[in-house]
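Asker: coordinates for the following, if possible.
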Amino acid sequence: MSSEYRTGREGEEFTYRGYTLDELQEMELDEVVELLPARQRRSINRGLTLQKEKLLETVREADPEETANSPIRTHLRDMPILPSFVDKTFAVYNGQSFERVRIQPEMVGHYLGEFQLTRNSVEHGQAGIGATRSSKFVPLK
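Answerer: Here you go, the predicted model:
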């Protein structure tokens, strides 16, 4: 499975802190937690909430092909991405709707919410007639 994942360099297998994806997936949660960045490690060491525990169970039982058609829906944007999440599809809530996020190996150690933005970029057009007081004097072409 891990042979299909590549890093930026041509022909190299994906590794996270010196471990391949297969090795990471075989590890216990406590061993994986030691490899995560400090913030993610601390949030897991303080104890997962009931909702996060339930999400973790759902992920362990889910099949990657199943989640492609019906993703795992969640509001838990602050859930750290673990190696067991790889190849699964999540529908992460962005405050307005659920958007699909397919977990890649490079996402391990980040949060689910990092890959689903909550704000849209605004691109302003030109001021129209009546938009402002000064637009009254903009010549029409």
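Asker: C-alpha only now, for contacts and for neighbours.
Answerer: Noted.
Asker: which residue packs closest to the residue nearest to the spatial centre of the chain, ignoring adjacent ones?
Answerer: Centroid-nearest residue in the chain: residue 112, 3.3 Å away (criterion: CA atoms, centre = their mean). Among residues not flanking residue 112 along the chain, residue 77 sits closest, at 5.0 Å (CA to CA, 6 or more residues apart in numbering).
Asker: and the one you found, what does it touch?
Answerer: Neighbour list for residue 77: 92-93, 111-114 [criterion: CA atoms under 8 Å, 6 or more residues apart in numbering].
Asker: tell me which two of the residues you listed sit farthest apart.
Answerer: Largest separation among the contacts of residue 77 by CA to CA: 93 and 111, giving 13.0 Å.
Asker: have a look at those two and say which one is more surrounded.
Answerer: residue 93 (20 against 17; other CA atoms under 10 Å).
Asker: and that one, how close does it get to residue 36?
Answerer: 24 Å (CA to CA, to the nearest Å).
Asker: could you also give me the structure for this second sequence? I'd like to compare it with the first:
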Amino acid sequence: MSSEYQIGHEGEFTYRGHTLDELQEMTLEEVAELLPARQRRTIERGLSVDHEKLLEKARDAEEEQTANNPIRTHLRDMPIVPEMVGLTFAVHNGQSFERVKVEPEMLGHYLGEFQLTRTSVEHGQAGIGATRSSKFVPLK
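Answerer: Next up is the predicted model:
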């Protein structure tokens, strides 16, 4: 799999040949042409009203303000665009809001990809009466 973003020889981030500053100056439609197919299609078909509101909040927010007060959202299917880089979002994982700081390398992904909804299950010992064989477990 080829990398769509690179850190140049001068240490500068580029996404498909464009620096972050160039990407932030582009319109949403111009950025959409650079994104992977699924995210491009989401933007070309038109963002929902809720997605537009979230994008407006991101445009109005200042980086230092969102570090202390993250932008809360349930929109896990929001594509990450250059205007969101540097901001902190509180993304809902089905149970609680968890912080996600958007880095330049996250461009072209969805917000929900960085906040997992499932946790690993760690089973304990079976209790007495749980199965027929547990009848013979010695009590401590």
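Asker: the longest helix that the first structure contains corresponds to what range in the second structure?
Answerer: For the first structure, the longest helix by residue count, based on DSSP state H, is helix 50-61. Aligning helix 50-61 of the first structure against the second structure (TM-score structural alignment) gives residues 49-60.
Asker: in the second structure, which spans are helices?
Answerer: Using DSSP H, helices in the second structure cover 20-25, 28-32, 37-44, 49-60, 63-68.
Asker: distance to residue 96 of the second structure added to those, as TSV?
Answerer: Shown next, in TSV, are the helices of the second structure (distance: least, CA to CA, whole Å):
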stretch	distance to residue 96 of the second structure
helix 20-25	31
helix 28-32	30
helix 37-44	25
helix 49-60	18
helix 63-68	17
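Asker: any chance of these in CSV, plus mean neighbour count and distance to residue 14 of the second structure?
Answerer: Supplementary listing: the helices of the second structure in CSV, determined by neighbours: other CA atoms under 10 Å; distance: least, CA to CA, whole Å:
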stretch, mean neighbour count, distance to residue 14 of the second structure
helix 20-25, 15, 6
helix 28-32, 15, 13
helix 37-44, 16, 18
helix 49-60, 14, 21
helix 63-68, 14, 21
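Asker: quick one: closest of those helices to residue 97 of the second structure.
Answerer: Taking the helices of the second structure one by one with CA to CA, helix 63-68 is closest: 14.1 Å.
Asker: from the contact counts, what lies against the closest one?
Answerer: strand 88-92 (3 or more CA pairs under 8 Å, 6 or more residues apart in numbering; DSSP states H and E).
Asker: how far off centre is the strand it packs on?
Answerer: 8 Å (CA atoms, centre = their mean, to the nearest Å).
Asker: quick one: it to the first structure mean distance?
Answerer: Mean deviation of strand 88-92 of the second structure relative to the first structure after superposition (mean CA distance after the TM-score superposition for the first structure): 0.5 Å.
Asker: packing partners of that strand?
Answerer: Packed next to strand 88-92 of the second structure, using 3+ CA pairs under 8 Å, 6+ apart, are helix 63-68, strand 71-73, strand 97-101.
Asker: distance to residue 137 of the second structure for the ones you listed - can I get that in JSON lines?
Answerer: Shown next, in JSON lines, are those (distance: least, CA to CA, whole Å):
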{"stretch": "helix 63-68", "distance to residue 137 of the second structure": "52"}
{"stretch": "strand 71-73", "distance to residue 137 of the second structure": "48"}
{"stretch": "strand 97-101", "distance to residue 137 of the second structure": "41"}
